[in-house]
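>>> Pasting a predicted model and its sequence here:
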Amino acid sequence: MIKRFSEFCILQRAWVAGLIALITLVLSYFALHVEVRTIFEDMLPSQHPYVKVHEKFKDTFGGSNMVTIMLEVDKGDIFQPVVLEKVRTLTQELRKVSAVNAFQIVSLASKKLKEVRASTGGIETRPLMWPDLPASAAEYTALRDAVLRNPMVYGPYVSTDLKATLVTVDFIDRNVDYGTVFKEINTLVSKVNQDGAVKIRVVGDPMLYGWVNYYLPETVHLVALALALTVVLLFLLLRTWRGMLLPFLAGLVSAIWALGICKLLNINFEPLVIVVAMLITSRAVSHSVQIINRFDDEIKEIAAGKQTSRDAARTALMDLFRPGMLGIVADAGCMAVVAMSPIPMLQKLTVLSVVWVCTLTVSAVVLTPILLSWIRKPQGYAHPFDAVPYLRRFLDFAVFVATSRFRYGVLACSAIVMVTSGVYAFNLKIGDANPGSPILWPDSTYNLDSAAINQKFQGADRMFVVVGGDERDLVKRTEVLDSMNRFQRFMEAQPEIGGSVSIADILPVVNRTLREGNPRYQELGETQAVNGNIMATLESVSEPGDMDRFVDATNANAAVTLLFRDRQGETIRTAIARIKEFVAQNPLDGVSYQLAGGLIGVMGAANEVILSSQIEALALALLVLVVICTVVYRSTVAGMLFMVPVIISNTLTFSFMAWKGIGMNINTVPVAALGIGLGVDYAFYIADRIKEELAIGATPEAAIATALHSAGLGVVVTASVLIFSTLLWSASSLRFQADMGLLMAMWLGISAMSALFVMPAIIYVFRPEFIFGKPRHPAQALPLVLGTAH
């Protein structure tokens, strides 16, 4: 079947190439219009209980797209006209930002922060600083005193040293566009702080992913530079124009097809997954180079007049179709398991990746030999520098190691590496592994701003836990409020949680105010009726929406908002475990604690999904690989054999991630899944060439030597080229891309070394039947020996 297919492609090469060109031209139009942006809702596992709680209460208790702005002074305190004027301007102008939730803008200059006063004349609430700024020194002093008396402001919105204040704003999740919000807020901050009188710091997911979009032009330049370096190195090592242009063309065609098809499927392109795109493009280069190398092996026959370029191209296609397709199917199958995740972003990325990998069938496996068949004079080189002799010396060493007694040392070292790295890989963390965002460098503006805000305040990232049930006015019950209060104290014992806030904090302050400020009465009411009266008093002097951050409209549910100083995976897991511990040890009839909303809540949901599905996904990816190899080679031993380089490359890579503090999160999972297929591609070519040589009567030593000098040369060339190209990513302003570039380079290097040293040694020692064939009876082997001798 492969032979007939190869003959058809070469015989009808003009029609096949024309059809590919036509499809590429059509899809290029759609590829140019693919949408490049981050969609927040795609990053949430929508069916997870935490996300359901978040979606139900986010409009009341606050969403996960909150932006926090800190204004800080070096000298004096914030209670001076130049600072408070900026606070008021920011508060007012934020209403004009796209997708903003105008009811969730909170600052000293908003109507949300108020002071409750009681006197013989009655009870009143006044906004601390709205609508006008203080007009005199006495009014500034009064404002400072009011802030110091209010525990809901002093600490949460004004720092304890009085040198900084916060402005927080939330956005409507379904409407937010991170790039637009990022530009508008930065423009506003620059406009407000033209005189540089204060330091303004801004954090929040819209700003974080806005930075990703901000660096998109740089990312495009790095992609172009990496591709240029790839082309130059291919030209330098392969010394032919075909060796330079055809792999580049294979990568370009596959990219156009994949992006065009995804546009037709209405799938957006996430900026961070460009790493996955580069990884797949590297596979196109690899497959194309292998075919070119095999074509070059046939040049001697062409020079002798025994065959033409068409014959050589047909031979290359026919002989490399199976390992090429096996590598493509393995990559696609291993990547497809990511679709098991309930996170829409990963599901869309899976479709994009699988489509992209499958396009390599056309762009690399089929198109490359077709174009090679048109070469009229394949002999000769484009430049005099010849690196092949140096590469062959390295390959001679690989042959020596695989066929000498050192092969046992290779196998022993491989076993030790697998066990050691496998054990250390368990240190790999799920979620973010370091404070700040792992997407950006520690010294980036965003991470410095985040550290500064977390140092001055209780925490920039939030999780809300819903306490209540279906009963109206349930949260007015003293035992419920007392439980909330004890829950807050219990959670604040975790160092990473800087503080918390709930209605249980507000009612004692109001109760004290109603008792002429007597601190003895700063406590909850003794009965539900008393608490109800306090809450009713507070609501009577509040405006609509003022209580939304604390209780719902029926007072059936209340929010306990926890403020986090970092978003590390371990911090979130510890917090969730402590919440569950408190709930289990402090049950209340008819009252439930519902986890969990806000940014930290949805991050916890994503981490739990990744934690629960990652081992299953990796195991399933390995199973897919075993099944594919078993079916293709009709041997279960084949599946076990090809697992060895995969296990080596993955355990070493995961150990590297653990060592470098790269967590397994929503952005790194796809790279890990695709790495399983990446770890075995090179081994397919080596093993298949050994099998091919043995089938025509070569000795095991000769077969290994031929395979390493032919397919192995392609492995060395592609691995070297792609390792240098991916290392360029270390210059990226996005730490995630730099880390993934280093990870890809490491993956490519380990995969190449496994294919060149470990696989031949295993094959030579164990001599699997699917490669060597069934043992021949001496009488059956005699004619072959005689024929060979003749």
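Arrived safely. Numbers count the residues shown, from 1 in each chain.

>>> okay, CA-based contacts and neighbour counts for the rest of this
Noted.

>>> What helix or strand is the nearest residue to Ile579 once chain neighbours are set aside located in?
Excluding its sequence neighbours, the residue lying closest to Ile579 (CA to CA, 6 or more residues apart in numbering) is Met491, at 7.3 Å. Met491 belongs to helix 478-492 when assigned by DSSP states H and E.

>>> one step back: can you pull the contacts of the residue nearest to Ile579?
Shown in contact with Met491 (CA atoms under 8 Å, 6 or more residues apart in numbering): 497, 575, 578-579.

>>> can you put the residues you listed in a markdown table and add secondary structure, neighbour count and distance to Phe684?
A markdown table is the format used below for the contacts of Met491 (DSSP: H, G, I helix; E, B strand; the rest coil; neighbours: other CA atoms under 10 Å; distance: CA to CA, whole Å):
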| residue | secondary structure | neighbour count | distance to Phe684 |
| --- | --- | --- | --- |
| Ile497 | strand | 21 | 51 |
| Ala575 | helix | 22 | 46 |
| Arg578 | helix | 16 | 49 |
| Ile579 | helix | 20 | 50 |
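
>>> Closest one of those residues to Val357?
Comparing the contacts of Met491 against Val357 with CA to CA places Ala575 closest, at 39.9 Å.

>>> Run through the residues that contact the closest one.
Contacts for Ala575 (CA under 8 Å, 6+ apart) come out as 491, 494.

>>> what about it, distance to Ser613?
Per CA to CA, to the nearest Å, Ala575 is found 21 Å from Ser613.

>>> So which residue is smack in the middle of this protein?
Centroid-nearest residue in the chain: Asn667, 0.6 Å away (criterion: CA atoms, centre = their mean).

>>> Just the element for that residue, please.
Using DSSP H and E, no helix or strand contains Asn667.

>>> So it is in contact with Val275, correct?
No. Applying CA atoms under 8 Å, one finds Asn667 not in contact with Val275, separated by 9.7 Å.

>>> Can you report how many residues lie near Gln47?
11 (other CA atoms under 10 Å).

>>> Now do the helices for the stretch 301-450 of the chain: every range, in order, please.
309-336, 344-360, 367-372, 388-403, 406-424, 445-456 (DSSP state H, counting those that start in this stretch).

>>> next one: the stretch 51-200 of the chain
Assigned by DSSP H, counting those that start in this stretch, the stretch 51-200 of the chain shows helices spanning 81-93, 137-149, 178-192.

>>> Taking helix 81-93 as reference, get the angle to the second one.
The one in question is helix 137-149. If you take axes from the mean of the first three to the mean of the last three CA atoms, to 10 degrees, helix 137-149 sits at 70 degrees to helix 81-93.

>>> Structure two is appended below for comparative analysis:
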Amino acid sequence: MAVSSKPAGAMPTIRDVNEFDKRSGNLLERLVFNHRFLFLAVCALLTLFFGYKAMSLTVNASFDKMIPQSHAYIKNYVANRDKLGGLGNVVRVVVEAKNGDIFQPEFLETVKKVNDDLFLTPGVDRAWMKSIWMSGVRWVVATEEGFRGGAVMPDDYNGSPVSMAKLRTNIDTARLVGSLVSKDYKSVMIVVPLLEKDPSTGQAMDYGAFSRGLEKNIRDKHGVAGKVEIHIVGFAKMIGDLIDGMMQVLAYFGFAAVVAAGIIYAYTRCQRSTALVLVCSFVAVIWLLGSLQLLGFYLDPYSVLVPFLVFAIGVSHAAQKMNGIMQDVGRGTHKYVAARYTFRRLFLAGFTALLADAVGFAVLMVIDIPVIKDLALAASIGVAMLIVTNLLLLPVMLSFSGVSAKAAQRSLVKEAVEGSAGPGGMIGFLERFTTRRWAWGAVLASAILLVGGFYVSLGLKIGDLDAGAPELRADSRYNKDVGYINGHYGLSSDQFVVIAKVPEGMCSDMVAMKKMENLSWKLRGVPGVQTVTSLSESAAYFIAGMQEDNPKWMSVPSSPAMTEAAAQLIITNIPEAVDTGCSTIPVSAYLADHKAETLKGLVAAVEEFARENDSKDIKFLLAAGPAGIEAVTNIVVHEANRLMLLYVYAAVIVLCFVTFRSWRAVLVAVIPLVVTSVLCEALMAVLGIGVKVATLPVIALGVGIGVDYALYLLSVQLQNQRSGMPLRQAYRQAMQFTGKVVALIGVTLAAGVITWAWSPIKFQADMGILLTFMFVWNMVGALIMIPALSYFLLRSKEEKLAENASVHKASIAESAASPLRTVAARVEEYQPAK
């Protein structure tokens, strides 16, 4: 059988554009290339329009978008949010006295000013704000005449020693030590619940502006070096710090562009084509940002990574088109014709690859967390833009500009050298994997990595694995503030709340009180719980007070009259312990940390208790409080993790089958992705990175983008094989045409995201490391595993028969020589020793 050495799909060299039939090609090609000026004009207008809109795009975040709103437990929280006294989005501000304790007139005056400034801050839910300066924070004590109480801050406070002593007594009586006053009496906490929308404007809270306001109007204004230090924690402050970190991350965008430009120029040595590759990728980013503004979106700490990915993906796909045009121009083809040739050869592979990228993003929509859905939508829009800018706009622009003649000639010379049969160079090395020995070695090595990686990945955890805010660096100001508060207060910011629901006015029911008391005791036994507060605990305290503080009465009594009296006192003096309708009661567990295992244990304990104690008169519902909401988020992430991978692999398999029309080729394309996915999970386990909202998208993105390598390389290899080439030659020519750029793509993508590793935002750094690993490993896996797996799955019958015949002949020759060797060996055996 005659085999052509010319690549499949090679087209005639046309030096004069007038000799080219412009009516050839498919409808899309004719519409675009036969109306190039109109197409460029439309693209230019769109770029101006979207660029103008992108200038209005804001950077913000939303508490509600960070939580799985469709989950039943979150629905419980949302339904009772207004009755829970700000047990969701809360900021805690601690004012610390560096010299002495809090009982100093000057220090308490500073605390008052901080309290007043916070009270007047837009977006604060003032009704539920708590501190020793708030009149709603009260003390109650039992006397012979009955209960007596008042505001913790004495009405006649004037800074005198007498009023100071009274304040200290009130703090101890109200049992504020460990909650609003530190255990060492050296700091005071102000609890500041927030509204999701500013009531004066109706707009969503601007967390960046809110955080900057806290720094300027609270920390900088009232903090005095060596005298007063301010500590601030809470979702809004953490998000504000993330937004500030985003500004630094944006600087990495420019660095990534410079690195990508350097890599491409080093490969092509052509300034104009390198510039066009970057321009087209930037155009896609501009269109994406403008589209997001039109759709009413904003950039948050999660979606800010999307423009980076879109740019990197755009550069990688554009490099394939630029390489194809350069090779045709080097052969003497006119630049316009070369652009159309490249469009014909690579549009389907490029379109399918970008579609796979879009699927990798879009599959994230299955995750019931709005911020991830927004990320998926933004990334899918970005990929849709790339289909226009990189598959259509770039070839059209190159049809005008062409490429450097020297660069094209250099590319042709390099191709001729690589086309020789010699074993040297990268292609010569890689094509060895199309032979039996090397193919077996690659497959066995991959199998070992797969098994070992799977074993290590069994240690992968769901949720946060570190104390503090894992989204930020351990040495960040925020996490230092978290460390201070956790070390000086008995009630940490990691608050897990169970919602006890009873009929209206029935919170004082003795049976309900007793069940809440039992739940409190059960929660105290869960590892990681520091303390528990509830209505039953407060009731027990008041009831003991009625009995001269006799500790024997520190429990819910059997007297309905006593529980009723205690409940009325609590509603008056501790409004956060129960709502005014006496029907919604929070049972709050304060945790030592919010690690996944701690939260999982709490959820299991509450679910078990609810199954055993729920009735028509009382129900125990999950979940509220920052830790409670995070526990539900972990549940959703755990459920979505495998489902998401199942969907993305199913979609990739379908796309590969549509492209290759061969189940064997699908296996060749997908198996390297599976190995990389497992190794990525193993790397996460080794690095101590849990699966959470920030890292959940990584593997899906790695699979969706990683399949690009196989689509470009394998599609050309199969085309060559179907034209009659043997595997080794088909693979070599596929490497010359698209395979070299596959390696370039892997390096470019990795260079685009590795800069995230230096981000002040920890989860962005983690994503950068993981994506870099997946991009590089997918590239290496494609270059090695595709030829190795092709040896077993994609060789023609003729090749297999020829190899078997060759092996059979070698075996016969070996057998024929074997008796002669045996006789010689025996003769040698009987020779006398010399």
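That came through, no problem. On a predicted model such as this, the values are computed, not experimentally measured, just so you know.

>>> Post the TM-score for the overlay when you can.
Once superposed, chain against chain, the TM-score is 0.91 (TM-score structural alignment, normalised by the length of structure 1); 764 aligned residues with a CA RMSD of 2.8 Å.

>>> out of the contacts of Met491 of structure 1, who's nearest Ile696 of structure 1?
Lowest distance from Ile696 of structure 1 to these (CA to CA) belongs to Ala575, with 64.2 Å.

>>> Counterpart of that closest one over in structure 2?
In structure 2, the residue paired with Ala575 of structure 1 is Leu602, using TM-score structural alignment.

>>> how near is its match to Met516 of structure 2?
15 Å.

>>> same question, Phe433 of structure 2
Where Met516 of structure 2 is concerned, Phe433 of structure 2 sits at a distance of 67 Å (CA to CA).

>>> pretty sure Val87 of structure 1 is touching Ser107, no?
Yes. Using CA under 8 Å, Val87 of structure 1 is in contact with Ser107, at 7.5 Å.

>>> hey, what's in contact with both of these two?
With CA under 8 Å, 6+ apart, Val87 of structure 1 and Ser107 have common neighbours Val167.

>>> So what does Leu364 of structure 2 match up with in structure 1?
Alignment note (TM-score structural alignment): Leu364 of structure 2 maps to Val338 of structure 1.

>>> got a list of what that match touches?
Taking CA under 8 Å, 6+ apart, we find Val338 of structure 1 in contact with 346-347, 350, 617, 669-670, 673.

>>> Surely Val315 of structure 2 and Val279 touch.
No. Look at Val315 of structure 2 against Val279 with CA under 8 Å: they stay out of range, at 9.3 Å.

>>> who has more neighbours, the two?
Val315 (29 against 18).

>>> residues touching that one, list them.
For Val315 of structure 2, the contact set (CA under 8 Å, 6+ apart) comprises 260, 277-278, 281, 745, 748.

>>> Filter these down to the ones also in contact in structure 1.
Among these, the contacts conserved in structure 1 (both residues aligned by TM-score structural alignment, their matches' CA atoms under 8 Å) are 277-278, 281, 745.

>>> Spell out, range by range, the strands that occur in the stretch 501-650 of structure 1.
With DSSP state E, counting those that start in this stretch as the criterion, the stretch 501-650 of structure 1 has strands at 557-564, 592-597.

>>> Against Met746 of structure 1, how distant is Ala433 of structure 1?
Distance, Ala433 of structure 1 to Met746 of structure 1, using CA to CA: 20 Å.

>>> For the two, work out which one has more neighbours and name it.
Looking at Ala433 of structure 1 and Met746 with other CA under 10 Å, you find the greater number of neighbours at Ala433, namely 23 against 19.

>>> can you pull the contacts of the aligned partner of the more buried one in structure 2?
Correspondence of Ala433 of structure 1 to structure 2, assessed by TM-score structural alignment: Leu465. Taking CA under 8 Å, 6+ apart as the criterion, Leu465 of structure 2 is in contact with 595-596, 688-690.

>>> cool, Met207 of structure 1 as well?
When contacts are counted by CA under 8 Å, 6+ apart, Met207 of structure 1 touches 67, 178, 181-182, 446.

>>> cool, and Ala261 of structure 2?
By CA under 8 Å, 6+ apart, Ala261 of structure 2 lies in contact with 274-275, 278.

>>> could you give the angle of the helix or strand hosting it to helix 477-488?
Applying DSSP H and E as the criterion places Ala261 of structure 2 in helix 235-268. Angle of helix 235-268 of structure 2 versus helix 477-488, following the same axes, to 10 degrees, is 140 degrees.

>>> For whichever helix or strand comes after helix 235-268 of structure 2, what is the distance to the chain centroid?
Where DSSP H and E defines the elements, the next helix or strand beyond helix 235-268 of structure 2 is helix 271-294. Chain-centre distance of helix 271-294 of structure 2: 24 Å, with CA atoms, centre = their mean, to the nearest Å.

>>> Between helix 370-388 and helix 271-294 of structure 2, find me the angle.
Using the same axes, to 10 degrees: helix 271-294 of structure 2 against helix 370-388 is 140 degrees.

>>> Confirm Leu683 of structure 2 sits in a helix?
Yes. Under DSSP: H, G, I helix; E, B strand; the rest coil, Leu683 of structure 2 sits within a helix.

>>> so what corresponds to it in structure 1?
Aligned partner of Leu683 of structure 2 by TM-score structural alignment: Phe656.

>>> what's the answer for Glu431 of structure 2, then?
Counting by TM-score structural alignment, Glu431 of structure 2 lines up with Val399 in structure 1.

>>> didn't that match look like it was pressed against Thr706?
No. Using CA under 8 Å, Val399 of structure 1 makes no contact with Thr706, being 9.2 Å away.

>>> When those two are compared, which one has more neighbours?
Val399 (24 against 18).

>>> secondary structure class for the closest residue to the more buried one other than its chain neighbours?
Of all residues beyond its chain neighbours, the one nearest Val399 of structure 1 is Ala705 (5.7 Å), with distances taken as CA to CA, 6+ apart. Following three-state DSSP, we place Ala705 of structure 1 in the helix state.

>>> Looking at structure 2, name the residue matched to Ala705 of structure 1.
Using TM-score structural alignment, Ala705 of structure 1 lines up with Arg732 in structure 2.
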